[in-house]
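*Asks:* Coordinates for the following, if possible.
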Amino acid sequence: MTTKDPRAVRLARLAALLADETRSACLLALLDGRAWTAGELARHAGVAPSTLSEHLGRLVGGGLLAEERQGRHRYVRLADARVAQLVEDLAAQAGPGGGETRPRSLREAGAGSAMARGRTCYDHLAGRLGIAVTDALTERGLLRQDTGFALTDAGVGWFGSAGIALDRTSRRPLARACLDWTERRPHLAGVAGAALCRHALDAGWCVRIGSARAVQVTAAGERALSGLLGIGPTALR
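*Replies:* As a prediction, the model looks like this:
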């Protein structure tokens, strides 16, 4: 009798959790790094609250989501950065591709364009904005990509001089490559990516637009990124 590989069993259970369009829609929405209420996710996924509640229960039970309650409200978020990486990596493998459906409205097309231009990927910058920042860091010798992503000594110093604090006590890697699902190239993630994204939002370099993960670079952000990394305004629009 052949003994089952426990890893195969766990992998099959994980795949079953992801093999549902409603649950996948929830996981993709939660890549914005924020906690959502069950009602918000139900409206986003286009299903009844009772249906969504069952799906959330499976995702929480499977360890992909963490749950918080405040009064009558139930909030959920991605369990951790590893789950975010898994979802983003799978999204990158899944598309866009030649069979991608066309936008059904101007509003949908505009939302897709905004997401491709700049967005948050859990806790770091993605889209053309994320790629522009990653390329600028690499071109200036602040980030290495030849043997995996790694900040150079000059890169660590750059973060300090820019007033962007790096949590060197974190168990997460200081720099990590995350495959961008719209650009099909890696952008900066890890502690450095999260710190840069948080600083960009706190300092007003970027603002969230709409209810999705899309972000827009402000005039202050254009000046800051031009002065710090030499990124021209056209690359940010």
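*Asks:* rest of the way, CA atoms for contacts and neighbours
*Replies:* Will do.
*Asks:* Tell me the helix or strand right after the helix or strand hosting residue 155.
*Replies:* When elements are defined using DSSP states H and E, residue 155 is found to belong to helix 153-161. Elements were assigned by DSSP H and E; along the chain past helix 153-161, the next helix or strand is strand 176-179.
*Asks:* for the helix or strand that that following strand is followed by, the distance to its chain's centre please.
*Replies:* Using DSSP H and E, the helix or strand that follows strand 176-179 in sequence is strand 186-189. Centroid separation for strand 186-189 versus its chain: 10 Å, with C-alpha atoms, centre = their mean, to the nearest Å.
*Asks:* For strand 186-189, enumerate the helices and strands it packs against.
*Replies:* On a contact count with 3 or more C-alpha pairs under 8 Å, 6 or more residues apart in numbering; DSSP states H and E, strand 186-189 meets strand 124-126, helix 127-139, strand 176-179.
*Asks:* Run through who's touching it.
*Replies:* Contacts to strand 186-189, defined as C-alpha atoms under 8 Å, 6 or more residues apart in numbering, come from residues 123-126, 130-131, 134, 149, 175-180.
*Asks:* Tell me which residue is most central in this protein.
*Replies:* Centroid-nearest residue in the chain: residue 121, 1.2 Å away (criterion: C-alpha atoms, centre = their mean).
*Asks:* which residues sit in contact with that one?
*Replies:* Here residue 121 is in contact with 31-33, 84, 88, 213 (C-alpha under 8 Å, 6+ apart).
*Asks:* Any figure for the gap between the residue nearest to residue 191 when sequence neighbours are not counted and residue 193?
*Replies:* Nearest in space to residue 191, with sequence neighbours left out and distances taken as C-alpha to C-alpha, 6 or more residues apart in numbering, is residue 174 at 4.7 Å. Applying C-alpha to C-alpha, to the nearest Å, one obtains 8 Å for the distance of residue 174 from residue 193.
*Asks:* State the number of residues packed around residue 99.
*Replies:* Counted by other C-alpha atoms under 10 Å, the residues lying close to residue 99 total 7.
*Asks:* what ranges do the strands span in this protein?
*Replies:* For the chain, applying DSSP state E gives strands covering 36-37, 65-70, 73-78, 119-121, 124-126, 143-144, 150-151, 176-179, 186-189, 206-208, 215-217.
*Asks:* In this structure residue 216 contacts residue 204, no?
*Replies:* No: the pair formed by residue 216 and residue 204 falls short of the contact definition of C-alpha atoms under 8 Å, at 10.1 Å.
*Asks:* to compare against the first, here's another:
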Amino acid sequence: MATTAEPRFARIAALLADPSRARMLALLLAGEARSAGELARAVGITPQTASTHLAALRDAGLVAQRTQGRHRYFSLADGDVAHMLETLSLVAERDEVSTRWRRPDRQPLKHARSCYCHLAGELGVQLRDALLARQVLVANERGEFSLGRGAGAWLQAAHFDDAAIQRTQRDTVRPRFAYACMDWSERREHLAGALPKALLSQFIATGWLQRVGTTRALVETPAGIRHLLPLIRA
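*Replies:* Have a look, this model is predicted:
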């Protein structure tokens, strides 16, 4: 009997349904690799249980594993997985969005956070708006974004030199250079891809943004208030 091809997401959905696996993936959304032991402690499970969960996530292509000495480090497999998790978060909380993000414990994440190594939250949306308004990025024929005529001056002001731009363009196969990603808290689009990832790395390296403890939240430093905010706010 003929069957109709359908998306094969049942296995992925079953993996995400486990609270411990879901929490580990949420921790990895920060974009930093973590050891199996760190993930076990953060989630509150034994190392053996964590290893079992991580093996299942790795086999499903949701996480990547790197071994260094006696330690195993895990990260999200790629930007597609990060995009899926951010979108699931958006859908799961859409009925509570008006109240959830007013909670004090959510305010740092709402203001600015890392989403698989690119900037999200209020600052992430403002960054997208600024890059498009100032023609640093322009839409291309694929519905993604390429550098526009305003790129040179803006990127120079962001301390992002020509060599870094060329390296980012040269290395862009996967992830893509720049594309829209629906923001979990803002319900508007921020930017994902190779360029936004490189920009966030630059903002942290220059000391304009810094992480809040071990969370995904980011905060502007005094230097960031002086130099970064004028670049992303009208």
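*Asks:* Could you tell me the TM-score of the two chains?
*Replies:* In this superposition the chains share a TM-score of 0.84, using TM-score structural alignment, normalised by the length of structure 2; 224 aligned residues with a C-alpha RMSD of 2.6 Å.
*Asks:* List the contacts of residue 110 of structure 2.
*Replies:* Contacts here follow C-alpha under 8 Å, 6+ apart; on that basis residue 110 of structure 2 touches 101, 121-122, 185-186.
*Asks:* 7 Å - rerun?
*Replies:* Residues near residue 110 of structure 2 by C-alpha atoms under 7 Å, 6 or more residues apart in numbering: 101, 121-122, 185.
*Asks:* ok so, going back, please identify the most buried of the helices and strands packed on strand 186-189 of structure 1.
*Replies:* Per-residue neighbour counts averaged over each of those give the maximum for strand 124-126, namely a mean of 30 (mean count of other C-alpha atoms under 10 Å).
*Asks:* what's the mean gap between it and the aligned bit of structure 2?
*Replies:* In the superposition against structure 2, strand 124-126 of structure 1 averages 0.5 Å from its aligned positions (mean C-alpha distance after the TM-score superposition for structure 1).
*Asks:* Now do that strand: which range of structure 2 does it align onto?
*Replies:* Correspondence between strand 124-126 of structure 1 and structure 2 is established over residues 118-120, with TM-score structural alignment as the criterion.
*Asks:* in structure 1, which of the contacts of residue 110 of structure 2 remain in contact?
*Replies:* By both residues aligned by TM-score structural alignment, their matches' C-alpha atoms under 7 Å, the contacts of residue 110 of structure 2 still in contact after alignment to structure 1 are 121-122, 185.
*Asks:* circling back: please tell me how far the residue nearest to the centre of structure 1 sits from residue 7 of structure 1.
*Replies:* Distance, residue 121 of structure 1 to residue 7 of structure 1, by C-alpha to C-alpha: 28 Å.
*Asks:* sorry, back to before: so between residue 174 and residue 193 of structure 1, which is more surrounded?
*Replies:* Under the neighbour definition other C-alpha under 10 Å, residue 174 of structure 1 and residue 193 were set side by side, and residue 193 has more, 26 against 22.
*Asks:* separation between the counterpart of residue 45 of structure 1 in structure 2 and residue 226 of structure 2?
*Replies:* Correspondence of residue 45 of structure 1 to structure 2, assessed by TM-score structural alignment: residue 43. As defined by C-alpha to C-alpha, residue 43 of structure 2 lies at a distance of 37 Å from residue 226 of structure 2.
*Asks:* again, but for residue 47 of structure 2
*Replies:* As for residue 47 of structure 2, its distance to residue 226 of structure 2 is 44 Å (criterion: C-alpha to C-alpha).
*Asks:* So what does residue 198 of structure 2 match up with in structure 1?
*Replies:* Under the alignment (TM-score structural alignment), residue 198 of structure 2 maps onto residue 195 of structure 1.
*Asks:* Any idea how many residues pack against that match?
*Replies:* Counted by other C-alpha under 10 Å, the residues lying close to residue 195 of structure 1 total 19.
*Asks:* That one touches residue 167, doesn't it?
*Replies:* No: checked against C-alpha atoms under 7 Å, the pair residue 195 of structure 1 and residue 167 is beyond contact range at 8.2 Å.
*Asks:* Translate residue 221 of structure 2 into the numbering of structure 1.
*Replies:* Match for residue 221 of structure 2 (TM-score structural alignment): residue 218.
*Asks:* oh sorry, the question was meant for residue 75 of structure 2
*Replies:* Residue-level alignment of residue 75 of structure 2 against structure 1, with TM-score structural alignment as criterion, gives residue 77.
*Asks:* one step back: out of the contacts of residue 121 of structure 1, the closest to residue 114 of structure 1 would be?
*Replies:* residue 213 (9.1 Å; C-alpha to C-alpha).
*Asks:* what residues are up against the closest one?
*Replies:* In this structure, residue 213 of structure 1 makes contact with 32, 115, 119-120, judged by C-alpha under 7 Å, 6+ apart.
*Asks:* ok so, going back, same drill for residue 47 and residue 226 of structure 2, tell me which one is more crowded.
*Replies:* Between residue 47 of structure 2 and residue 226, residue 47 has the larger neighbour count (other C-alpha under 10 Å), namely 15 against 12.
*Asks:* how about the helix holding residue 155 of structure 1: buried residues?
*Replies:* Within helix 153-161 of structure 1, the residues that count as buried by 16 or more other C-alpha atoms under 10 Å are 155-156, 158-159.
*Asks:* Mean per-residue distance, it versus structure 2.
*Replies:* After superposition, helix 153-161 of structure 1 averages 3.2 Å from its match (mean C-alpha distance after the TM-score superposition for structure 1).
*Asks:* And stretch 29-39 of structure 2, what's buried?
*Replies:* Per 16+ other C-alpha under 10 Å, stretch 29-39 of structure 2 contains these buried residues: 29-31, 33-37, 39.
*Asks:* what's next to that stretch, contact-wise?
*Replies:* When contacts are taken as C-alpha under 7 Å, 6+ apart, the neighbours of stretch 29-39 of structure 2 outside the stretch itself are 24, 47, 50-51, 71-75, 82, 114-117, 216.
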